[in-house]
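Student: Predicted model and sequence below, questions to follow.
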Amino acid sequence: MRPRRAFIMALVVLMATVMSILIALVIDRQTSQWLSIKRQLSDYEAGHAQRGLEEIIQAWLTNGASARMSFRERIGEGDHLLDIELPEGLTGRSRSAEIVRVFASDAQASVLKDFSGLMGESLREARAILGSVRERFSVQDAARFTRDVGPVAVSAWESPAELLYAVSEAVTGSREANRAVDDLLRAREDPERFRSEGLQSVLNKASVEPEKVAALMRVVTADVTLWRLRVDIVREGALVDGYQGLLLLPGRAGRDASSTGGRRGVLLEFMRRVDLRSQEPGGGSR
């Protein structure tokens, strides 16, 4: 009888083990399915929130932004552009209100490295500028001073002196025009005066040939159209989500109007920020 009992006991243990394995597999599969569904819902919610943010920014550009002020003039301390309070949050399911805080900074203090759509003089100048930057700077610095989108012209407001010299020498073929760059660097130290005087007036005062000044005016601009956006989603004083991207505005002369489809601005490379730990609500950290 003992061998029979031992056999039955072994069979029971085996069946229990098999059942445990089957149950574990079922639970694991259900857990995987639940996590997959959760990820899909999270991605859908994030995509919906992102589209909502884009619509908010577009609506502000179309209806809320004063036409009497330049985009730069609307940016306040710490790069703060605007706050929008959403009573039900960005997703519409929040139990408390959320504040969408938008910050903007000049993204044109670098040179274009993607020449798609360029032709003629613009293409020649863009190639010359990029070549000058790569010759003048180390590989790491050259990468820091380049971008994939936006106009050929670099910012007269934020471009570092070394970059402006590289741009100047690329399009004029000499260092003579660097005197005009020196005048520009001095003028922009007083933003109000620089804004009222204007870039062309500053460059014209330099003892530089008019042709070289005209070349500089094509590749250096005070009318910046490419801006870096940071969006903070704040709930009860805490940063709960964030997004980042680029905003391309049409230029005053309409040079970029086709790229914005006639709209007041186009959001590019707009995405959710992965790491929020280093960011403080309302801060200007980059």
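Tutor: Ah, there it is.
Student: going forward, measure contacts and count neighbours with C-alpha atoms only.
Tutor: OK.
Student: So what touches the helix or strand M271 falls within?
Tutor: Following DSSP states H and E, the helix or strand that holds M271 is strand 266-272. The set of residues external to strand 266-272 that reach it, using CA atoms under 8 Å, 6 or more residues apart in numbering, is 46, 50, 54, 58, 242-249, 260.
Student: out of those residues, which are inside helices?
Tutor: A46, Q50, E54, Q58 (DSSP state H).
Student: List only buried entries from those residues.
Tutor: Buried positions within the ones in helices among the contacts of strand 266-272, assessed by neighbour count (16 or more other CA atoms under 10 Å), are A46, Q50, Q58.
Student: gap between the last one and K212?
Tutor: Between Q58 and K212 the distance is 38 Å, computed by CA to CA, to the nearest Å.
Student: okay, now A170: neighbour count?
Tutor: In terms of burial, A170 registers 23 neighbours under the definition other CA atoms under 10 Å.
Student: That one reaches R136, doesn't it?
Tutor: No: with contacts counted by CA atoms under 8 Å, A170 stays clear of R136, the gap being 10.8 Å.
Student: related to what we said a few turns ago, just the ones in helices among the contacts of strand 266-272 now: which is nearest T146?
Tutor: Among these, E54 lies closest to T146 (CA to CA), at 25.4 Å.
Student: Next one: the closest one from M15, what distance?
Tutor: With CA to CA as the criterion, E54 and M15 are 58 Å apart.
Student: and if you look at L25?
Tutor: With distances defined as CA to CA, the gap from L25 to M15 amounts to 15 Å.
Student: And for R186?
Tutor: 86 Å.
Student: Kindly report the same for F103.
Tutor: The span separating F103 from M15 equals 63 Å under the rule CA to CA.
Student: ok so, going back, save the buried ones among the ones in helices among the contacts of strand 266-272 as CSV, and put in distance to E125 too.
Tutor: Listed next are these as CSV, based on distance: CA to CA, whole Å:
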residue, distance to E125
A46, 40
Q50, 36
Q58, 32
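Student: Closest one of those residues to Q140?
Tutor: For those, the closest approach to Q140 (CA to CA) belongs to Q50, at 32.0 Å.
Student: Give the full set of residues in contact with L14.
Tutor: Going by CA under 8 Å, 6+ apart, the list of residues near L14 is empty.
Student: got the angle for whichever helix or strand it is part of vs strand 266-272?
Tutor: Assigned by DSSP H and E, L14 falls within helix 2-59. Computed with axes from the mean of the first three to the mean of the last three CA atoms, to 10 degrees, the direction of helix 2-59 lies at 150 degrees from that of strand 266-272.
Student: continuing past helix 2-59, what's the next helix or strand?
Tutor: Remark: after helix 2-59, the chain's next helix or strand is strand 80-86, criterion DSSP H and E.
Student: want to compare, so here's the second one:
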Amino acid sequence: MPGADLPPLPDLVVEPIVRGALLEDLGRTGDITSNAVIPAGTPISAVIATRQPGVVAGTAAAAMAFRLIDPAIRVTIERGDGTPVEPGDVVMRVAGPARAVLAAERVALNLLCRLSGIATATAGLVAIAAANGHARIVCTRKTTPGLRALEKHAVRAGGGANHRFGLDDAVLIKDNHIAVAGGVTAALMRARANVGHLVKIEIEVDTLDQLDEALAAGADVVLLDNMGPATLREAVARVGGRAVTEASGRVNRDTVGPIAAAGVDLISVGWITHSAPILDLGLDFDAESEPSLT
């Protein structure tokens, strides 16, 4: 399984995100449709099931959406984060007051579909990379504002790994930093002089000449940006294990195999968090306990 042993995120991280989404959806007076149509106290039993094959992520966030609306709602997770699923597989079972379940439904599904889509996209790239080399698929900071912790968790659920979480994780010197600092060597020297001894320093290079300069200046990680497979192979040979190699730029299902085959250590991909399609899941009444509204 891609990331089935993945530990859950702490509730302290998940709860504010889910609470904010619920507040956005409930507005000033709550679910006026359910409150008008469904008698108070009507029970409901439902399942959330998949309609496409993929990998699940976001179950904790979805479950929390129901619990925050009404602690009386009972949620059972049948397939946890990192679990491969096929159409019709039940991911969660939900039972409780109908009004509350339906008030939480959209937020729960929005998060579950979005995060499962990211996990599914990641798992696809991880499988291709593994078939062509040893490279790990890593995500970037190109995440939905406010959802970074959940989206990066979803990448791990899909078998990928995380790049830095924010600007304070590590030094990543990119082309604009190099231009302002006055060159590769100058940028690396300033970084080394101004960060702690435990902080890793990565630098983006666009050419093999820049790579040679970065290696001579002692970069810990080199980001090989927009290089073709042949150039990547030459870059990996020049590095010779002296630094971690990361490839980036226009990575997709068609290009990831040749990039991995070039021998890089990491392949960073933005679209798995900013453009991955959702995994289609839906909430349906349990056929054995369809509620009566009379």
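Tutor: Sure, I can see it. For clarity, every value in this text was computed on a predicted model and none was experimentally measured.
Student: Need the TM-score between these chains.
Tutor: Between these two chains, after superposing, the TM-score reads 0.25 (TM-score structural alignment, normalised by the length of the first structure); 124 aligned residues with a CA RMSD of 6.5 Å.
Student: Give me the three-state assignment for I267 of the second structure.
Tutor: Reducing the assignment at I267 of the second structure to three states with DSSP: H, G, I helix; E, B strand; the rest coil gives strand.
Student: quick one, helices of the stretch 51-200 of the first structure?
Tutor: In the stretch 51-200 of the first structure, the segments counted as helices under DSSP state H, counting those that start in this stretch are 120-136, 139-144, 161-172, 178-187, 191-197, 199-204.
Student: quick one: the strands in the stretch 151-294 of the second structure?
Tutor: In chain order, the stretch 151-294 of the second structure shows strands spanning 171-173, 201-205, 221-225, 244-248, 266-268, 281-285, with DSSP state E, counting those that start in this stretch as the criterion.
Student: In TSV, list those along with mean neighbour count and distance to A49 of the second structure.
Tutor: What follows is these, written out as TSV (neighbours: other CA atoms under 10 Å; distance: least, CA to CA, whole Å):
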stretch	mean neighbour count	distance to A49 of the second structure
strand 171-173	20	41
strand 201-205	23	42
strand 221-225	23	40
strand 244-248	23	35
strand 266-268	24	31
strand 281-285	18	6
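Student: what's the closest of those to S34 of the second structure?
Tutor: Proximity to S34 of the second structure, assessed across those by CA to CA, is greatest for strand 281-285 (15.1 Å).
Student: Now do that closest one: which elements does it pack against?
Tutor: Other elements packing on strand 281-285 of the second structure under the criterion 3 or more CA pairs under 8 Å, 6 or more residues apart in numbering; DSSP states H and E are strand 43-50, helix 98-132.
Student: mind redoing it with 10 Å?
Tutor: Helices and strands touching strand 281-285 of the second structure, as assessed by 3 or more CA pairs under 10 Å, 6 or more residues apart in numbering; DSSP states H and E, comprise strand 43-50, strand 90-97, helix 98-132.
Student: now the angle between strand 43-50 and it, please.
Tutor: Using the same axes, to 10 degrees: strand 281-285 of the second structure against strand 43-50 is 150 degrees.
Student: how far off strand 90-97 does strand 281-285 of the second structure point, in degrees?
Tutor: Regarding strand 281-285 of the second structure and strand 90-97, their directions subtend 40 degrees when assessed with the same axes, to 10 degrees.
Student: one step back: between F103 and M15 of the first structure, which is the more surrounded one?
Tutor: Set side by side, F103 of the first structure and M15 give different neighbour counts by other CA under 10 Å, the larger being at F103 (23 against 12).
Student: Would you check that the more buried one makes contact with I233?
Tutor: No: the pair F103 of the first structure and I233 fails to qualify as a contact (CA atoms under 10 Å) at a distance of 11.6 Å.
Student: How much space separates M9 of the first structure from V18 of the first structure?
Tutor: Distance of M9 of the first structure to V18 of the first structure, given as CA to CA: 14 Å.
Student: ok, now A10 of the first structure?
Tutor: 12 Å.
Student: what does R51 of the first structure give?
Tutor: To V18 of the first structure, R51 of the first structure is 49 Å away according to CA to CA.
Student: What are the boundaries of the helices in the second structure?
Tutor: Listed from the start of the chain, the second structure has helices (DSSP H) covering 11-26, 32-37, 59-69, 98-132, 148-157, 175-181, 184-194, 208-216, 229-239, 256-261, 271-274.
Student: what's the angle from the first one to helix 59-69?
Tutor: Note on geometry: by the same axes, to 10 degrees, helix 11-26 of the second structure and helix 59-69 are set 60 degrees apart in direction.
Student: Tell me which other helices or strands helix 11-26 of the second structure touches.
Tutor: Secondary-structure packing of helix 11-26 of the second structure (3+ CA pairs under 10 Å, 6+ apart): helix 59-69, helix 98-132, helix 148-157.
Student: Which of the ones you listed has the highest mean neighbour count?
Tutor: For these, average neighbour numbers computed from mean count of other CA atoms under 10 Å are highest in helix 148-157, which has a mean of 26.
Student: Check which helices and strands it sits against.
Tutor: The contact analysis (3+ CA pairs under 10 Å, 6+ apart) places helix 148-157 of the second structure against helix 11-26, helix 98-132, strand 136-138, helix 271-274.
Student: Please render the ones you listed as TSV that adds distance to A237 of the second structure to the earlier fields.
Tutor: TSV is the format used below for those (distance: least, CA to CA, whole Å):
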stretch	distance to A237 of the second structure
helix 11-26	42
helix 98-132	17
strand 136-138	18
helix 271-274	28
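Student: Which one of the ones you listed lies nearest to V256 of the second structure?
Tutor: helix 98-132 (6.3 Å).
Student: Distance to S196 of the first structure for the contacts of strand 266-272 of the first structure - can I get that in JSON lines?
Tutor: Compiled in JSON lines, these are given as follows (distance: CA to CA, whole Å):
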{"residue": "A46", "distance to S196 of the first structure": "43"}
{"residue": "Q50", "distance to S196 of the first structure": "37"}
{"residue": "E54", "distance to S196 of the first structure": "32"}
{"residue": "Q58", "distance to S196 of the first structure": "28"}
{"residue": "G242", "distance to S196 of the first structure": "36"}
{"residue": "Y243", "distance to S196 of the first structure": "34"}
{"residue": "Q244", "distance to S196 of the first structure": "31"}
{"residue": "G245", "distance to S196 of the first structure": "30"}
{"residue": "L246", "distance to S196 of the first structure": "27"}
{"residue": "L247", "distance to S196 of the first structure": "25"}
{"residue": "L248", "distance to S196 of the first structure": "24"}
{"residue": "L249", "distance to S196 of the first structure": "21"}
{"residue": "T260", "distance to S196 of the first structure": "27"}
